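Undergrad: sequence-free structure coming up:
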């Protein structure tokens, strides 16, 4: 009986060790410090204009998808992941803030991907011009195994004079 118990425990240990090699426990990475990355911390974007979002995404096994969210920071909340602080405008109550949320797929079987996505910022909507001022540019990257990482940049979105 002791021999059977020992063999069962040894088998369980071997299976557990071999399975742990297949477990992905590393989050993907978002690199906005590469030369082609845009926007950077403290960048000013303009309503009524297009810009190209660019960043380098990497993962140890396989990338999955990413999303971009732009939302107002008129109350000066923080989820910036950057060391550099930007000069903020006055705290204000939103009247017609701009919001953008979109998901993007990454082609299969990639461990490195240079994101390059054209984004249009409209000048306004049926309620009038969008509020200019402090905004967050929030990037979320998920790998195929479900691990995710985020990067929050503080930016301004303004109307050109």
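TA: Cool, the structure landed. Because the structure is predicted, anything quoted here is derived from the model rather than measured.
Undergrad: hey, let's count contacts and neighbours off CA atoms from now on
TA: Fine.
Undergrad: roughly how far apart are the residue nearest the centre of the chain and residue 73?
TA: A centroid search over the chain (CA atoms, centre = their mean) returns residue 139, at 1.9 Å, as the residue closest to the centre. Note on residue 139: its distance to residue 73, by CA to CA, to the nearest Å, is 15 Å.
Undergrad: With residue 19 instead?
TA: From residue 19 to residue 73 the distance is 44 Å (CA to CA).
Undergrad: do residue 6 as well
TA: 61 Å.
Undergrad: Compare the two (neighbour count), which wins?
TA: residue 73 (24 against 11; other CA atoms under 10 Å).
Undergrad: another structure for you, compare them:
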């Protein structure tokens, strides 16, 4: 009986020590999107032009490892808000979209990166099948995900116009 109790206590101590193993490498921080440096583009209240391209310049950071990012551009004709910037832009009057521009693009980040400055050229088409897009207020939305699945978003109000 004494041997059986010793065996049970040994198993109990073994299970407790295995279950209490601490994993110190758990990532608990969200990544960061920084567009506060010189040369960053676009910024809140900037203008993009149909039929032209621009270079996306933002600095993406994470404490462990970056994953991927996406860019979404959609109309803000109804004045809804996802803007994460404190400065407000002047808005056109509310209107009903007829042919709004919409774009969602995903981008990968080379593995092992904790900082990554984007340098991607984004082309804004002039029209869709010959039909001009609606000019006006749009949102430019960046979403960043790290390797653990934490995410950060940055929303900016922009104008999209024809020259």
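TA: Cool, the structure landed. This structure is a prediction, so every number in the text was calculated from the model and none was measured.
Undergrad: if we can go back for a sec, thinking the residue nearest to the centre of the first structure is in contact with residue 115, fair?
TA: No. Judged on CA atoms under 8 Å, residue 139 of the first structure makes no contact with residue 115 at a distance of 11.2 Å.
Undergrad: With adjacent residues omitted, what lies nearest to the equivalent of residue 84 of the second structure over in the first structure?
TA: Counting by TM-score structural alignment, residue 84 of the second structure corresponds to residue 81 in the first structure. Excluding the flanking residues, the one nearest residue 81 of the first structure by CA to CA, 6 or more residues apart in numbering is residue 152, at 5.2 Å.
Undergrad: Which residues are in contact with that neighbour?
TA: Residues near residue 152 of the first structure by CA atoms under 8 Å, 6 or more residues apart in numbering: 79-82, 136-139.
Undergrad: now residue 127 of the first structure
TA: Contacts of residue 127 of the first structure by CA under 8 Å, 6+ apart are residue 96.
Undergrad: same thing with the one 5 residues further on?
TA: Residues in contact with residue 132 of the first structure (CA under 8 Å, 6+ apart) are 97, 156-159.
Undergrad: need the helices for the first structure, in chain order.
TA: 2-20 (DSSP state H).
Undergrad: can you tell me how far the alignment partner in the second structure of the residue nearest to the centre of the first structure sits from residue 154 of the second structure?
TA: By TM-score structural alignment, residue 139 of the first structure lines up with residue 142 in the second structure. Applying CA to CA, the value for residue 142 of the second structure to residue 154 of the second structure is 5 Å.
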